[in-house]
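Asks: below is the sequence, then the predicted model.
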Amino acid sequence: MTTDTLSRLVRRAFPGRNPLATVGDRIEGAVLALGVVVAVLAVPVAAAIGSEIYATHESRVEAEQKSRTQVSAVLAEDAPSMDGAAGSEALVETTDAIATWRTPDGLERKGLVRAPYGAEAGTALRIWVDLSGEPTEPPMTNQGAASNAILGALLLWGLIAGAMALLYGLVRFACMRVRLRWWQLEWELTAPDWTGR
């Protein structure tokens, strides 16, 4: 941001004793200043919310890391080929297929797992299972928890800053409409003197 741009922004927010500044200009300036202050104050609030999200996810990471295990599964049948996939299914690289695996306590299980399209029977896959031996999603990692926290904080700050920008835009639009209406009324009063009509 250049010095001129910053100077213009400050003059817009604080018209001061400028005799040409209207009530609308002062309202716009007040809303602009309010929006900037709220957006700046929202930074620590968003950071605190992000920290809280991370703390919540941290306990989830610990629980999932303890309760999920990666095991080897062997396909009991060929996985469907990509040719038979519908348009929306073809966007996903895996499909359901029957496989067998051993649970962490040594019992053999059989069921549906996610496998690449066209994988042949006998192909070994790494899958995640829960304490009961059922297939599940991989556990959340500390990096995943941090990413969720950062994303949540940025999203919250973006919503607050966006709401302030929208408020300023609406106030500016309303003030401009009022200005234009006053100018039109003044011209209607002045026009006959200038145009002779």
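Replies: Everything's here; your move.

Asks: okay, CA-based contacts and neighbour counts for the rest of this
Replies: Will do.

Asks: quick check: buried residues in the one helix or strand Arg12 maps to?
Replies: Taking DSSP states H and E as the criterion, Arg12 maps to helix 3-13. Judged by neighbour count (16 or more other C-alpha atoms under 10 Å), helix 3-13 contains these buried residues: Arg12, Ala13.

Asks: before we go on, here's another structure to hold up against the first:
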Amino acid sequence: MRALVGLWRWRHNPLRRKTDLVEAWVALVAVLLIAVAVPLAGFAVGGLTRGALLQSVREQREVRHEVAGTVIKKVSRPPVDPDPETSSARDRHSRVLAEWTAPDGTTHSGTVLAALVSPDPGDRFRLWTDEHGQVVGRPLDDATASTHAALAGIGAAVAVAGLVEGARRLVVWRIVLQRYDRWDQAWEKAGPDWGRTGTGL
């Protein structure tokens, strides 16, 4: 922002260097890009992601079906899971041997996770299968799809802002290097004995 203020202050200053104006203009362009391109990128990526995810939700709902399972017996717990996140999610479920009828009418059985704290034989629970009765995950819902799309949009906006700021810093770095080169050239023109000029030494 200092460079933007400097753009106004340096307009008629005789000490103004060309690089001062370039640096101020680069800062102004960066601010405008961040103000305009960042939100546009976020909305565009978020919208495209949301559309793709909602399409995936529709496709999953077409091929995944919720069916009723019947507990045959409870299965002993698996070994302790070292990941606390997955183990806490599994604590709300029980591993059971169950049977269910697929949408195509065939009967299936197997070990599945049931949303039952203490299952007894004959208890019923809901599970998701494909058309042939194979157990699948619950389809993505609209709210989760929208949340993922929003996060993708935010990520894209942050990435664009980082690219703009990185480009601005790169340009300013090049400007500073040019200034140093010009100072070195001016120093060489002055000569190594500039302090003794005319003294006869």
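Replies: That came through, no problem. Everything quoted here is computed from the prediction, not taken from an experiment.

Asks: before we move on, back to that, from the chain's centroid, how far away is the helix holding Arg12 of the first structure?
Replies: Using C-alpha atoms, centre = their mean, to the nearest Å, we find the averaged C-alpha position of helix 3-13 of the first structure to lie 31 Å away from the chain's own average C-alpha position.

Asks: does the one residue sitting closest to the centre of the second structure count as helix, strand or coil?
Replies: The C-alpha lying nearest the average C-alpha coordinate of the second structure belongs to Gly155 (C-alpha atoms, centre = their mean; 3.7 Å). Here Gly155 of the second structure is helix, with the state taken from DSSP: H, G, I helix; E, B strand; the rest coil.

Asks: residue contacts, the nearest residue to Leu151 of the second structure once chain neighbours are set aside?
Replies: Nearest-residue entry for Leu151 of the second structure: Gly46, 7.5 Å, with adjacent residues in sequence omitted and distances by C-alpha to C-alpha, 6 or more residues apart in numbering. Neighbouring residues of Gly46 of the second structure by C-alpha atoms under 8 Å, 6 or more residues apart in numbering: Ala149, Ala150, Leu151, Ala152, Gly153, Ile154.

Asks: please repeat the previous calculation with a cut-off of 6 Å.
Replies: If a contact means C-alpha atoms under 6 Å, 6 or more residues apart in numbering, then Gly46 of the second structure has Ala149, Ala150, Ala152, Gly153 as its contacts.

Asks: same check, this time on Ser67 of the first structure
Replies: For Ser67 of the first structure, the residues meeting the contact criterion (C-alpha under 6 Å, 6+ apart) are Asp130, Leu131.

Asks: wait, isn't Thr107 of the second structure in contact with Glu99?
Replies: No. Contact between Thr107 of the second structure and Glu99 fails when scored by C-alpha atoms under 6 Å: they sit 7.0 Å apart.

Asks: tell me how far the lengthiest strand in the second structure lies from the chain's centre.
Replies: Using DSSP state E to define each element, the second structure has its longest strand at strand 65-74. Taking the mean of its C-alpha atoms, strand 65-74 of the second structure sits 37 Å from the chain's own mean (C-alpha atoms, centre = their mean).

Asks: and the contacts of that strand?
Replies: Contacts of strand 65-74 of the second structure with the rest of the structure, by C-alpha under 6 Å, 6+ apart, involve 96-100, 121-129.

Asks: again, 10 Å this time
Replies: Counting by C-alpha atoms under 10 Å, 6 or more residues apart in numbering, strand 65-74 of the second structure makes contact with 94-103, 108-112, 114, 116, 118-133, 135-139, all of which sit outside it.
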